[in-house]
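Student: Give me a model of this one.
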Amino acid sequence: MRDADLIQPETTRLAALKQLGEAFREVGIETAQRDARLLTLDAAGLTHAQLIQAPRERLGDQAAAKLREHVRRRLTREPVARILGEWEFWSLPFTLAPDVLVPRPDSETVVAAALLALKERRNASDGLRVLDLGTGSGCLLVALLTELKGATGVGVDLAPQAVETARFNAARNGVADRAEFTESDWAQAITGQFDLVVSNPPYIANAVIEGLEPEVKQHDPRLALAGGPDGLDAYRAIAQALPGILAPDGVVALEIGSDQAESVPAIYRAAGYAVEGPFADFGARPRAIVLRRT
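Tutor: As a prediction, the model looks like this:
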């Protein structure tokens, strides 16, 4: 693409930032300047501080070639996280794979809601067992185990590549000795009871997916998006599984769609659970609920 070809070895870092920002804005990318910065930093092997200190340094052959490829991919609306191969969640790094969702900041609401629900037990977390249904990259479970120092956890996913990716991320973030990962269709392969069950299940109605941004519909795994005709299939499956996996005094923290503040809680109230929330995400939208046995 012509915009990518403008990036040459003699292009300065500052000029690259400007050119990329303009190119991304022209195709309607809302995070144009952020994306330009992240891709330039990666291509040049720089920290943000180093970029600020020497903005007029030339890119050089290797960085320019890498940045051109980054730009070509981003202009096709491939997400920056996919291009970089990793993303941050709960201030922790997570390696990505095609079969896992990119961790979203909004999903941190689930972690925060879970920790709040466990506030009475957080400082004495030895023996706590955590289950992450549909673990994906492992971001929810790994983040929780970094906070609950005495807890152990199990992450399950239907996709084998997701299981391997989550296992790698647990090791990368220093909690591999307290985490297990296995293939399972929700909780079918799970035995025993857990003090905390978390999930970011697929919750988008099938018919809605084609109308989503290209970054999502073309690059996120359909298995992690499609929630059935009404977007609620996964919540019903989890409700059926909970009686066998949730400890008597256990809690559940679930991510929900911003339009599901009534429909998802209704499923669990009908199943006999007390519902707390919804808890709002960074955009002040409903994003998580907490469940307890009644």
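
Student: going forward, measure contacts and count neighbours with C-alpha atoms only.
Tutor: Will do.

Student: Just list the residues touching residue 88, thanks.
Tutor: 94, 103 (Cα atoms under 8 Å, 6 or more residues apart in numbering).

Student: 10 Å instead, please
Tutor: 81, 94-95, 102-105, 139 (Cα atoms under 10 Å, 6 or more residues apart in numbering).

Student: okay if I get those residues as CSV plus secondary structure, neighbour count and distance to residue 254?
Tutor: Below are those laid out as CSV (DSSP: H, G, I helix; E, B strand; the rest coil; neighbours: other Cα atoms under 10 Å; distance: Cα to Cα, whole Å):
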residue, secondary structure, neighbour count, distance to residue 254
81, helix, 18, 24
94, strand, 26, 20
95, strand, 21, 23
102, coil, 27, 17
103, coil, 21, 15
104, coil, 13, 14
105, helix, 12, 15
139, helix, 29, 14
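
Student: chain center to stretch 120-134, what's the gap?
Tutor: The chain centroid and the centroid of stretch 120-134 are separated by 20 Å, computed with Cα atoms, centre = their mean, to the nearest Å.

Student: now for that stretch, what's the gap between its first and last residues?
Tutor: 27 Å (Cα to Cα, to the nearest Å).

Student: could you pull out the strands for the protein?
Tutor: 86-89, 92-95, 129-133, 152-157, 179-183, 194-199, 246-255, 273-280, 286-293 (DSSP state E).

Student: Tell me where the protein has helices.
Tutor: Taking DSSP state H as the criterion, the chain contains helices spanning 2-5, 13-26, 32-44, 48-53, 61-75, 80-84, 108-117, 139-147, 160-172, 214-217, 233-245, 263-270.

Student: What separation is there between residue 116 and residue 196?
Tutor: Counting by Cα to Cα, the gap from residue 116 to residue 196 is 12 Å.

Student: Alongside the first, I'd like the structure of this one:
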Amino acid sequence: MFLNKIQKKMSKNFLINGIETHELDARIILKEVLSFNDKDLILNQDFLISKNLINKINSFELRRIKGEPISKIFKKRDFYNSTFIISEDVLDPRPETELIIDIVNDLIKNNHVKNILDLGTGSGCILLSILKEHKTIIGTGIDLSKKAIDIAIKNSRKLSLEKQSNFFISNWLDSINDTYDLIVSNPPYIPSTDIENLPMDVKNFDPILSLDGGSDGLDCYRKIAKDLKRVINKNGVIILEIGYDQAYKVIKIFELLDFILVRKYNDINGLDRVLVFEIKKIKKN
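Tutor: Just a heads-up that it's a prediction; the model follows:
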């Protein structure tokens, strides 16, 4: 069968099954199986595909129709100008999370930052994307999942950032003894009762540990906030991703522990997405 016919057929099947990115996903599968790039796909529409490769394409197509994300199928995901290794043990990096990197880059322009702590690092995509942009900064990433830490270490080696980064297991701040100029986190923030209503490609293929934020979705923010002063430097900054409707409650959690909101950022859809805090300064009489 010729490439163009397989591509059209697969894209149509994805569309019928409610996959919004039907054309993109079909192209990605063909590029992976055939070792083609976008240009190759355009210039080789009459390429005759062997039966063996057709079988492989069909198997990937079926997995996608059953809800498995393309990134989980091929164990990789593009995020902020890099390609990261991922697996079923880490959260699939989201485009909206790239906002954290942009905020950090702007912050570093005007502030001296020598080290960064990433809480709930997962694949390491946030921390490693920052370190890739700033070669003099040292970063630490922690996660409760050993398998996630293993993935993060693989990504640090893949991006040649292993000398700049350190990853280890910790239940939030429990095993942290150093202090940091900048702390970032995209913690689990989905209320437990909402997990079942998430899209199939999220609830069935992202680890529950990286999704479930407790009964109101705010458990992890409380755990982070209560011990944060111990590990943040005097003029340190905290940058957190939040759910679209959680800004007010997360701000209150941190304000009660003497942190002040510096700024709230919206994502590309205009929804509350990132909060920036610092320690409240005590005025001297």
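
Student: More neighbours: which of residue 116 and residue 196 of the first structure?
Tutor: residue 196 (26 against 13; other Cα atoms under 10 Å).

Student: Now do the same for that one: its match in the second structure.
Tutor: Taking TM-score structural alignment, the alignment pairs residue 196 of the first structure with residue 182 from the second structure.

Student: which residues sit in contact with its match?
Tutor: Going by Cα under 10 Å, 6+ apart, residue 182 of the second structure touches 104, 107-108, 112-118, 139, 231-233, 235-239, 278.

Student: so how far does stretch 237-251 of the second structure reach from one end to the other?
Tutor: Stretch 237-251 of the second structure end-to-end distance (Cα to Cα) = 14 Å.

Student: which bit of the first structure covers it?
Tutor: Using TM-score structural alignment, stretch 237-251 of the second structure pairs with 251-265 in the first structure.

Student: Enumerate the positions of that stretch that are buried.
Tutor: 251-257, 260-261, 264-265 (16 or more other Cα atoms under 10 Å).

Student: roughly how far apart are residue 125 of the first structure and residue 284 of the first structure?
Tutor: Distance from residue 125 of the first structure to residue 284 of the first structure, by Cα to Cα: 30 Å.

Student: same thing with residue 162 of the first structure?
Tutor: Between residue 162 of the first structure and residue 284 of the first structure the distance is 30 Å, computed by Cα to Cα.

Student: Show me which of the two is the more surrounded one.
Tutor: For residue 162 of the first structure and residue 284, the more surrounded residue by other Cα under 10 Å is residue 162, and the numbers stand at 27 against 10.

Student: residues touching the residue mapped onto that one from the second structure, list them.
Tutor: Under the alignment (TM-score structural alignment), residue 162 of the first structure pairs with residue 148 in the second structure. If a contact means Cα under 10 Å, 6+ apart, then residue 148 of the second structure has 86-91, 120-124, 142, 154, 167-169, 207 as its contacts.

Student: for residue 249 of the second structure, same thing?
Tutor: For residue 249 of the second structure, the contact set (Cα under 10 Å, 6+ apart) comprises 218, 221, 255.

Student: neighbours of the counterpart of residue 65 of the second structure in the first structure, just the number please.
Tutor: Aligned by TM-score structural alignment, residue 65 of the second structure pairs with residue 75 of the first structure. Per other Cα under 10 Å, the neighbour tally for residue 75 of the first structure reads 20.

Student: ditto for residue 273 of the second structure
Tutor: Counted with other Cα under 10 Å, residues neighbouring residue 273 of the second structure total 23.

Student: where's the aligned partner of it in the first structure relative to residue 102 of the first structure, distance?
Tutor: Under the alignment defined by TM-score structural alignment, residue 273 of the second structure is paired with residue 287 of the first structure. Using Cα to Cα, residue 287 of the first structure is found at 17 Å from residue 102 of the first structure.

Student: same question, residue 195 of the first structure
Tutor: 27 Å.

Student: got it, and residue 56 of the first structure?
Tutor: Residue 56 of the first structure is 33 Å from residue 102 of the first structure, by Cα to Cα.

Student: swap in residue 182 of the first structure?
Tutor: For residue 182 of the first structure, the distance to residue 102 of the first structure equals 20 Å [Cα to Cα].

Student: Go ahead and confirm residue 154 of the second structure touches residue 162.
Tutor: Yes - the criterion here is Cα atoms under 10 Å, and residue 154 of the second structure meets it with residue 162 at 8.9 Å.

Student: quick check: stretch 34-43 of the second structure aligns to which part of the first structure?
Tutor: Using TM-score structural alignment, stretch 34-43 of the second structure corresponds to residues 44-53 of the first structure.

Student: now the end-to-end length of that stretch.
Tutor: Stretch 44-53 of the first structure stretches 14 Å from its first residue to its last (Cα to Cα).

Student: residues in contact with the residue positioned nearest the centre of the second structure?
Tutor: Compute the mean C-alpha point of the second structure, and by Cα atoms, centre = their mean the closest residue is residue 93, 2.9 Å away. Contact partners of residue 93 of the second structure, counting by Cα under 10 Å, 6+ apart, are 71, 76-80, 84, 86, 122-126.

Student: Perfect, that will be all.
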